[in-house]
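Student: Fold the following for me, if possible:
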Amino acid sequence: MDWFDAGDYDIARLVLQRGVAAVYVIAFVSAINQFPALVGENGLLPAPRLLARTRFRELPSLFHWRYSDRMLLALAWFAVAVSAALVLGLPQLGPPWLPMLAFLMLWAVYLSIVNIGQVFYGFGWESLLLEAGFVVAFLGSDEVAPPLLIIIYLRWLLFRLELGAGLIKIRGGREWRDFTALDYHHETQPMPNPLSRLAHRLPRWFHRCEVLGNHIAELLVPFFLFAPQPVASVAAGILIGTQLWLIITGNFAWLNWLTIVLAFSAIDDTTLRALLPVLPESHAPADAPVWFVVIVLAGTVLLVALSWWPARNLLSRHQLMNASFNRYHLVNAYGMFGTVTKRRLEVVVEGCDDAEPGEGAVWEAYEFRGKPGDPMRMPRQFAPYHLRLDWLMWFLALGSRDTRWFETFLVRLLEGDARTLRLLRRNPFPTGAPRWVRARVFLYRFSTGAERRATGARWVRSEIGELVEPVELGSVGRR
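Tutor: Predicted coordinates:
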């Protein structure tokens, strides 16, 4: 069936399936390490409370049957094992239904987590991983050629991801239209990495070129993903290059890595072998069984039908950013940084063990793993791992309206809760909980070259005010 087989995309399928599976490994390990403390039975926003007031048809999740932290961890570890098997290519050695079943299982388990994860799982790359995981399930196994319809759909997914990001910027802040956005972005992005300061200090003409390159990559290049080869491969290569620059200069969880994986849907084997002659030749696959063709066609029809809403969103003047149009997170709208923050505000949480928190009291700062705190400390590289609490702290400094989780976070610090404290880099009270906690807001900026040489500091900060005045256990949320 020549119309069904993509033909020259065996290597692309290998990268797509194993790459998406590798991201699932990271996502489930993140859930194992963070979900119980953030959304577990005794979490900052306990999932059982959400499950008690919602139904499955509103928020599809396996945990509507029953939730416990132990069940969450068991499912997540099982999903890690399945994901690792897919990374190794083991299910792909069997019949087409085997990797299909494995990926659909991963999608169902992660959907169950995302749908009850609340604000801690409200990021666009969660929906992107769910959609990508669902789609690559229909790529089949090594026994059959990659289905052409699925390869084309994956390009449509990449097209929506890139064009949506470009359009939200043009429709968003003026800084994207006057080419000044990158004068601020490297300094004010949610979680800088070790090279962000160097990127911020590059000349302004370079930042203008960054913005221009971004607009070309997101607004023009995606259309060439559907061009004949080798043009489509060149377009995919340009997108990969832009994503690598974002990886080098920032921490955006697995967004950039997953985008690179999806770009391989537009790179054919001929182009890859021209670049890497050591790659082996593909074997001649058997004809796809009728049942597999029927399932792929049915899946494609479903995905195309659901594409109406995100396609309309791309054309809307009121474009939604990182929105899902159905409760199963299939065929979503993507895009981020429609506006760029021009000042970096940081919430610094401190504890005190003195009897009274007044003048002369000694305050010690809690240190988060990824967000700036100690001005002397170099930002770390964490992506593709996702530090969810650190990201929410960035939104908190911007004036996030829902602060329930933060109030509970302060309570957990006053209780000395071990699970919560494990999310932090430094607990200044290792032998017991403090009597008081408070939260202050600081303005941060990268140090200049002269300041760095004189003090060794990577950040310069000045206090703006107090977000939460000193509170003790039992009084949090009362003031």
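
Student: hey, let's count contacts and neighbours off CA atoms from now on
Tutor: OK.

Student: Could you point out the longest helix of this protein?
Tutor: In the chain, taking DSSP state H as the definition, the longest helix is helix 10-39.

Student: Tell me how far it lies from the chain's centre.
Tutor: What separates the centre of helix 10-39 from the centre of its chain is 11 Å, taken as C-alpha atoms, centre = their mean, to the nearest Å.

Student: can you check stretch 125-145 too?
Tutor: The answer for stretch 125-145 is 18 Å, by C-alpha atoms, centre = their mean.

Student: for stretch 250-258, same thing?
Tutor: That offset, for stretch 250-258, works out to 6 Å (C-alpha atoms, centre = their mean).

Student: And Trp254, how close does it get to Ala27?
Tutor: Trp254 is 9 Å from Ala27, where distance means C-alpha to C-alpha, to the nearest Å.

Student: The top strand by length along the chain: which residues count as buried?
Tutor: If you go by DSSP state E, the chain has its longest strand at strand 459-472. Buried residues in strand 459-472, counted by 16 or more other C-alpha atoms under 10 Å: 459-461, 468, 470-472.

Student: could you dump those residues to TSV with distance to Phe78?
Tutor: Listed next are these as TSV, based on distance: C-alpha to C-alpha, whole Å:
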residue	distance to Phe78
Trp459	42
Val460	45
Arg461	44
Val468	41
Pro470	43
Val471	41
Glu472	41
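
Student: nearest residue to Leu139 other than its sequence neighbours?
Tutor: Take Leu139 and drop its neighbours on the chain: the residue closest to it by C-alpha to C-alpha, 6 or more residues apart in numbering is Pro146, 5.4 Å away.

Student: One more sequence to fold, the one below, so I can look at both together:
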Amino acid sequence: MEWFAAPEYWLARAVFQRLIAALYLIGFLTAANQFRALIGEHGMLPVPRFVAQVPMRASPSLFHLHYSDRTFAAVSWAGTALAAAVLAGAGDHVPLGVAMAFWAVLWVLYLSIVNVGQTWYAFGWESLLLEAGFLAAFLGNERVAPPVLVMWLLRWLLFRVEFGAGLIKLRGDSCWRDLTCLRYHHETQPMPGPLSWFFHHLPSPLHRVEAAANHFVQLVVPVALFLPQPVASVAAALVVTTQLWLITSGNFAWLNWLTIALALSVVDAPSASALFPLPDPPAFHAEPLWFEVLVLALTVLVVVLSYWPARNLVSRRQLMNRSFNRLHLVNAYGAFGSVNRLRLEVVVEGTAEPVLGAGTVWQEYGFKGKPTEPRRMPRQVAPYHLRLDWLMWFAGISPVYARSWFAPFMARLLVNDPVTLKLLHRNPFPDEPPAHVRALLYHYRFTTWRALRTTGAWWERRLVREFLPPVTLRDLAYLVAHHPARPPVKPPGKPP
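Tutor: Sure, this is the predicted structure:
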């Protein structure tokens, strides 16, 4: 079928697949490095407890068949190795069916992690990576031309990401409508980057330009993705430019890089050759019938599943970052439907003093990405995902977001749990665990230019209230009754 192939997108396919493989690699690395403290057998939200309560049909995962920390580590490192191989081009040096199997394995392994990750994996970019990775499997490899239907499905995905984000902003917060949200966003976003302080101090008219440009790129430009070339490529270039702006102004894990990968899939070779010299395209073979059948079946599946996200787009009660099926296919996306006006941060402290008093000396724990020490410059961590830091930001918004995991986190600090401490930047008690830990809620604000020059402080903060009163190991013993860091402690009569 001549209409089936889109050879002019050979470069777009190559770039898209390499970027998706790179993001899979980062996702699996993140899982391997953090899972023991978060969802391991003795983690804050253990997978064994989750799979005992949630059936396989409700959350499909290989870990319903068997779970151990060793098995999870094997899955994570296997996914990392396979993603690295695909990134290096392994998929183009094997038969078409094997290349598709590579992508299928990556998708199954990462789906298995996400579906048992609970709160730690409740982010829209997890579903986006799974959906984009699933489509990547049907793009084929260098042996066949990219299927035109899959290229259109990628545009539909990019449209939902951008247009959905644009609509949720207009519907969700008045500051997007009056173009004032960027006065607050750079300061209150989940994890500011090293340039966020400077973005925050841009003149107010430029913040309005930022907001207006965002509306244009997310509400007008996505429609142009479906227009003929080179208009579609120009629209994609505008999306890429906006995403690079977001990358420099904050840390949003791999969301922006995923969006860039989708945008680059829209750019055809003739449009790209007008700007850059390109190598000759590979010599394509005829598509096997089974491949054409699979692509047609995929297209029908996506069209059917698109009913729910399409209805969500036109709904006045639009949902943000919603999966309508357990396989995270054809989802609804969006970001920052509301913008916080204040930055409230939870600061965790400990003391070695067994008896508390007015003169008790408390020492802060430092986090790798989220603001804690006022003089520490915000770090660039994306596309790596610091899951604990992100959840700490949500905890500052409301204790409800921390209900399931915060007490277990504090309990692990009271025993100097090594895998939990690996998630932190600084442990003030390297030799012996603290006798008490507590959490305080602070209002953080970026300092002024003068304060930064004279004090070196990026943040100023004011105590708002106590978030968690001082607790001891005995108070939280029921959460660490079986832990190698300390002998078991007899649990109290009732949990606090």
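
Student: Superposed, what's their TM-score?
Tutor: Once superposed, chain against chain, the TM-score is 0.99 (TM-score structural alignment, normalised by the length of structure 1); 478 aligned residues with a C-alpha RMSD of 0.9 Å.

Student: The helix or strand where Thr242 of structure 1 lies vs structure 2, average offset?
Tutor: Following DSSP states H and E, one finds Thr242 of structure 1 within helix 231-249. Its aligned residues in structure 2 lie a mean 0.2 Å from helix 231-249 of structure 1 after superposition (mean C-alpha distance after the TM-score superposition for structure 1).

Student: Structure 2: matching residues for that helix?
Tutor: Here helix 231-249 of structure 1 aligns to structure 2 at residues 231-249, judged by TM-score structural alignment.

Student: which parts of the matching stretch are buried?
Tutor: 231-240, 242-243, 247, 249.

Student: got it, and stretch 98-111 of structure 2?
Tutor: 98-100, 102-111.

Student: what sits against Phe467 of structure 2?
Tutor: Contacts for Phe467 of structure 2 (C-alpha atoms under 8 Å, 6 or more residues apart in numbering) come out as 346, 438-441.

Student: now swap in Leu11 of structure 2 and tell me
Tutor: Going by C-alpha under 8 Å, 6+ apart, Leu11 of structure 2 touches 268-269, 281.

Student: most surrounded residue in these?
Tutor: For the contacts of Leu11 of structure 2, the largest neighbour count, defined by other C-alpha atoms under 10 Å, is 21 neighbours, found at Asp268.

Student: Leu258 of structure 2 versus that one, what's the distance?
Tutor: 18 Å.

Student: for Pro203 of structure 2, same thing?
Tutor: From Pro203 of structure 2 to Leu258 of structure 2 the distance is 30 Å (C-alpha to C-alpha).

Student: Over to Met392 of structure 2?
Tutor: Distance from Met392 of structure 2 to Leu258 of structure 2, by C-alpha to C-alpha: 24 Å.

Student: ditto for Phe16 of structure 2
Tutor: As judged by C-alpha to C-alpha, Phe16 of structure 2 and Leu258 of structure 2 stand 9 Å apart.

Student: again with Pro205 of structure 2
Tutor: Distance of Pro205 of structure 2 to Leu258 of structure 2, given as C-alpha to C-alpha: 30 Å.

Student: Looking at those two, which is more packed in?
Tutor: Shown here are Pro205 of structure 2 and Leu258; by other C-alpha under 10 Å, Leu258 has more neighbours (22 against 12).

Student: now the helices for the stretch 201-350 of structure 1?
Tutor: Using DSSP state H, counting those that start in this stretch, the helices found in the stretch 201-350 of structure 1 span residues 204-215, 231-249, 255-263, 269-275, 290-306, 308-315.

Student: Could you dump the ones you listed into a markdown table with distance to Glu367 of structure 1 added?
Tutor: Shown next, in a markdown table, are the helices of the stretch 201-350 of structure 1 (distance: least, C-alpha to C-alpha, whole Å):
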| stretch | distance to Glu367 of structure 1 |
| --- | --- |
| helix 204-215 | 31 |
| helix 231-249 | 22 |
| helix 255-263 | 25 |
| helix 269-275 | 45 |
| helix 290-306 | 44 |
| helix 308-315 | 40 |
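
Student: Mind checking those helices for the one nearest to Ala79 of structure 1?
Tutor: With C-alpha to C-alpha as the criterion, Ala79 of structure 1 lies closest to helix 255-263 of the helices of the stretch 201-350 of structure 1, at 18.2 Å.

Student: for that closest one, the distance to its chain's centre please.
Tutor: That offset, for helix 255-263 of structure 1, works out to 11 Å (C-alpha atoms, centre = their mean).

Student: which one among the contacts of Leu11 of structure 2 gets closest to Gly334 of structure 2?
Tutor: Asp268 (26.6 Å).

Student: Please pull up the equivalent of that closest one in structure 1.
Tutor: Checking TM-score structural alignment: Asp268 of structure 2 goes with Asp268.

Student: Pull out the buried residues from stretch 348-365 of structure 2.
Tutor: 348-352, 362-365.
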